[in-house]
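Visitor: Structure of the sequence below:
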Amino acid sequence: MADLMPAPGVAPDWIALESELPWLNDLAGCPHDPVHHAEGDVLVHTRMVVEALTASDAWARLPEMDRLCVFAAALLHDIAKPATTRIDADGRVSQPGHSRKGAIMARAILWRMGLPFALRERICTLILHHQIPLFLIEKDPLEARRRAIEISLGAPNHLLAMLAEADARGRICRNPQRLLDNIELFRELCAEADCLEAAFAFPDDHSRVRFFETRGTDPGHVQHDDTRLTVTMLAGLPGAGKTSWLKRARPELPVVGLDEIRTGFGVDHGEIEGRVLQEAKARAKAHLRAGTDFAWSGTNIGRETRSQWIGLFRAYGARVRIVYVETDEPGLRHGNRRRAGRVPDPVIDRMISRWEIPDRTEAHEIAVVLR
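Guide: Coordinates of the predicted model:
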């Protein structure tokens, strides 16, 4: 990706970009609602966004890795529009959920390209939230500040604002100045909340967790830490090496593992899942009631799934540590073939299409293990 990024003051080479990044061609012909995008299809818009970004003095002044981050996010920000396009009976075009879906699709693309983990996830954070600066200032002030703080934990808000400004300038719409004004107000909001160019600094990990659990909490207030045990949640795609890490790093922890329960029941992945989950929940509750540290082992690759289990752990006063384990695709496929209870490749492919990395809004600690 870095070798495709133009130097400051140089126009993007679209022949090279579309040759090396074939997913760009999928954007051609994908329609837009002309009310918000009268410029043309999604590829036309993407080109205009990238050109607006790379022509800006602010982008030229960024350090090289930040320039690459925003450049890649601009190329990928609407990657999910073809997959999410809906045309209603009146001919109106919409692409609901394209930001979240786009972050997931970009993660898989950049993982296969071998981008470093931290850079990849910063790019995905920008894609996930790329629409937020356009309208956040019009929301409730407390909720707007909360969202700005949340975003800052994954990517700097000044980079998000830069992407959003390029997104606004790279389109033809009825009121572009409203979008640009809102982006500038977003910058001011983030500056006032101490989260424009760096992550918001919480007093401690527990205060951070309580802030995201409880609406209206002062982010600077030190919350009483009443945790009574620690749950280590494993997360990662099948074959990434979660079980190996656990045996090597924390062999003393009792484990509640979905794979182990399936083995005990004599079933494969996907069979009698309700019974497997019920048994896992019962075992977890026994540890929680006793105040015993334990490990919760499973793929846990979706935020919603993690949230359900973390909610259970937190209800019993647990401190939650998520250990996310990742490897490259060849290593993943090889590890899956070697593991007991091999997961079929099509199932892994479906998991990759829902793959959301844990972030600091979810737990007291996020540990990333790259293998």
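
Visitor: rest of the way, CA atoms for contacts and neighbours
Guide: OK.

Visitor: Now stretch 328-343: buried residues?
Guide: 332, 333, 335, 336, 337, 341, 343 (16 or more other CA atoms under 10 Å).

Visitor: How about stretch 354-368?
Guide: 354-366, 368.

Visitor: Second input sequence below; structure requested for side-by-side comparison:
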Amino acid sequence: MDARLLLWRAGVPFELREQICRIIAVHQVPFFALQGDRSGRSPEFLLHKLSWELPLWMLCAVAEADMQGRNYAGKADVLDAIELWRELAQEEGCLHGPRAFADDYTRIQYLRGARVHPDYPLHAPQGSSVVMLSGLPASGKDTWTAQHHPELPVVSFDDARQALGLRHGQNEGAAAHYAIDRAKALLREHKPFVWNSTHLSAQMRNRTLDLLYGYGAQVEILYLERPEGEIMRRNQQRDTSLRNDDIRRMLFKWEVPLPTEAHRVVYQAVTG
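Guide: Predicted structure coming up:
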């Protein structure tokens, strides 16, 4: 079972849980990071990105402990590589904190592959300001939107299903097309709006983010989380065709947004 799911059900505090999960996901990167990665990204890029996601000194310590425990002929060389990567992180100013960037727009462009230097700002285009919600069903996204941005237009797959007379899981393609067309119309006019959807996996979020960044939008991801029992109780009380078993299946696609995904990422998590 997924580590995030086990830790969530155990009531581990959000920040600690996510730090553990992020380190697990990349704990072997320092073994070979000095060679870059298969996508051709440089050791410096990997440092810069990861420094926004987790403490690099801790990642290096975990990688070193992992390698020390292995019976591997090339152990000494890998330990040397980890130490050199640690020293590079120190030189880049990101061993104990995020690598500094000229501004958030430059950071996102750099992390999405633009050939820019982190220290020199890019000119940001005029675009929509978008709050992109993320979180399991019944985690409070509708309530948050009504309380904090009642004045803004909302793009929502649930609203699209309702407009088209569809149940959850029925003709998802038509609902997605309807919602995306509404988002494009707002983006073309540079209007601010809220995109209210689960955006549960990185793949799901990337599809939305590619669209938003393609129109020059400034994006804030707001991630909402509640304990499992509360989510199931809330869902049973809602007027929805989504069953609790459907939510349980969704848990295995669950990936919390990373700080590197948007200009600003905010976490509002309640631990059970």
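
Visitor: Tell me how the two chains score on TM-score.
Guide: The TM-score (TM-score structural alignment, normalised by the length of structure 2) is 0.94; 268 aligned residues with a CA RMSD of 1.6 Å.

Visitor: Taking the buried residues of stretch 328-343 of structure 1 together, which two end up most distant?
Guide: With CA to CA as the measure, no two of the buried residues of stretch 328-343 of structure 1 lie farther apart than 332 and 341, at 14.4 Å.

Visitor: ok now the helix or strand where residue 44 of structure 1 lies, how far from the chain's centre?
Guide: Assessed by DSSP states H and E, residue 44 of structure 1 sits inside helix 42-54. Between the centre of helix 42-54 of structure 1 and the centre of its chain there are 23 Å (CA atoms, centre = their mean, to the nearest Å).

Visitor: for stretch 54-72 of structure 2, same thing?
Guide: 24 Å.

Visitor: what span of structure 1 lines up against that stretch?
Guide: Under TM-score structural alignment, the alignment places stretch 54-72 of structure 2 onto residues 155-173 of structure 1.

Visitor: again, but for stretch 172-183 of structure 2
Guide: Taking TM-score structural alignment, stretch 172-183 of structure 2 hits residues 273-284 over in structure 1.

Visitor: Residues contacting the matching stretch from elsewhere in the structure, which ones?
Guide: Residues from elsewhere that reach stretch 273-284 of structure 1, judged by CA atoms under 8 Å, 6 or more residues apart in numbering: 256, 257, 258, 261, 262, 296.

Visitor: residues contacting the residue nearest to residue 104 of structure 1 when sequence neighbours are not counted?
Guide: Spatial nearest neighbour of residue 104 of structure 1, excluding adjacent residues (CA to CA, 6 or more residues apart in numbering): residue 355 at 5.9 Å. Residue 355 of structure 1 is in contact with 104, 107, 301, 302, counting by CA under 8 Å, 6+ apart.

Visitor: Format the residues you listed as JSON lines; extra columns: neighbour count and distance to residue 114 of structure 1.
Guide: Formatted as JSON lines, the contacts of residue 355 of structure 1 follow (neighbours: other CA atoms under 10 Å; distance: CA to CA, whole Å):
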{"residue": "104", "neighbour count": "23", "distance to residue 114 of structure 1": "15"}
{"residue": "107", "neighbour count": "24", "distance to residue 114 of structure 1": "10"}
{"residue": "301", "neighbour count": "21", "distance to residue 114 of structure 1": "19"}
{"residue": "302", "neighbour count": "17", "distance to residue 114 of structure 1": "22"}
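
Visitor: ok, those in structure 2, which still hold?
Guide: Counting by both residues aligned by TM-score structural alignment, their matches' CA atoms under 8 Å, the members of the contacts of residue 355 of structure 1 that carry over to structure 2 are 301, 302.

Visitor: From the contacts of residue 355 of structure 1, pick the one nearest residue 83 of structure 1.
Guide: residue 104 (12.0 Å).

Visitor: Quick check: the gap between that closest one and residue 195 of structure 1.
Guide: 25 Å (CA to CA, to the nearest Å).

Visitor: cool, and residue 157 of structure 1?
Guide: 7 Å.

Visitor: Between those two, which has more neighbouring residues?
Guide: Remark: of residue 157 of structure 1 and residue 195, residue 157 carries more neighbours, 27 against 24, as counted by other CA atoms under 10 Å.

Visitor: what's the burial count for the nearest residue to the more buried one once chain neighbours are set aside?
Guide: Among residues not flanking residue 157 of structure 1 along the chain, residue 196 sits closest, at 4.9 Å (CA to CA, 6+ apart). As a burial measure, residue 196 of structure 1 scores 25 neighbours (other CA under 10 Å).

Visitor: surely residue 196 of structure 1 meets residue 160?
Guide: No - in this structure residue 196 of structure 1 lies outside contact range of residue 160 using CA atoms under 8 Å: 9.4 Å.

Visitor: about what we covered before: the residue nearest to residue 157 of structure 1 corresponds to which position in structure 2?
Guide: Under TM-score structural alignment, residue 196 of structure 1 pairs with residue 95 in structure 2.

Visitor: contacting residues for that match?
Guide: Counting by CA under 8 Å, 6+ apart, residue 95 of structure 2 touches 51, 55, 56, 57, 86, 89.

Visitor: Show me what the residue nearest to residue 104 of structure 1 aligns to in structure 2.
Guide: Aligned partner of residue 355 of structure 1 by TM-score structural alignment: residue 254.

Visitor: Repeat that for residue 367 of structure 1.
Guide: Per TM-score structural alignment, the equivalent position to residue 367 of structure 1 in structure 2 is residue 266.

Visitor: Tell me the secondary structure at that match.
Guide: strand (DSSP: H, G, I helix; E, B strand; the rest coil).

Visitor: Identify the residue spatially nearest to it, adjacent ones excluded.
Guide: Once flanking residues are discounted, residue 266 of structure 2 sits nearest to residue 222: 4.9 Å by CA to CA, 6+ apart.

Visitor: Name the SS class of the nearest residue to residue 263 of structure 1 once chain neighbours are set aside, please.
Guide: Distances taken as CA to CA, 6+ apart place residue 341 nearest to residue 263 of structure 1, at 7.7 Å, with adjacent residues excluded. Three-state assignment for residue 341 of structure 1 (three-state DSSP): coil.

Visitor: Same check on residue 325 of structure 1?
Guide: strand.

Visitor: Alignment lookup: it to structure 2.
Guide: Counting by TM-score structural alignment, residue 325 of structure 1 lines up with residue 224 in structure 2.

Visitor: Wait, that match touches residue 139, no?
Guide: Yes - using CA under 8 Å, residue 224 of structure 2 is in contact with residue 139, at 6.0 Å.

Visitor: Overlap in contacts, residue 157 and residue 195 of structure 1.
Guide: residue 148.

Visitor: Nothing else from me, thank you.
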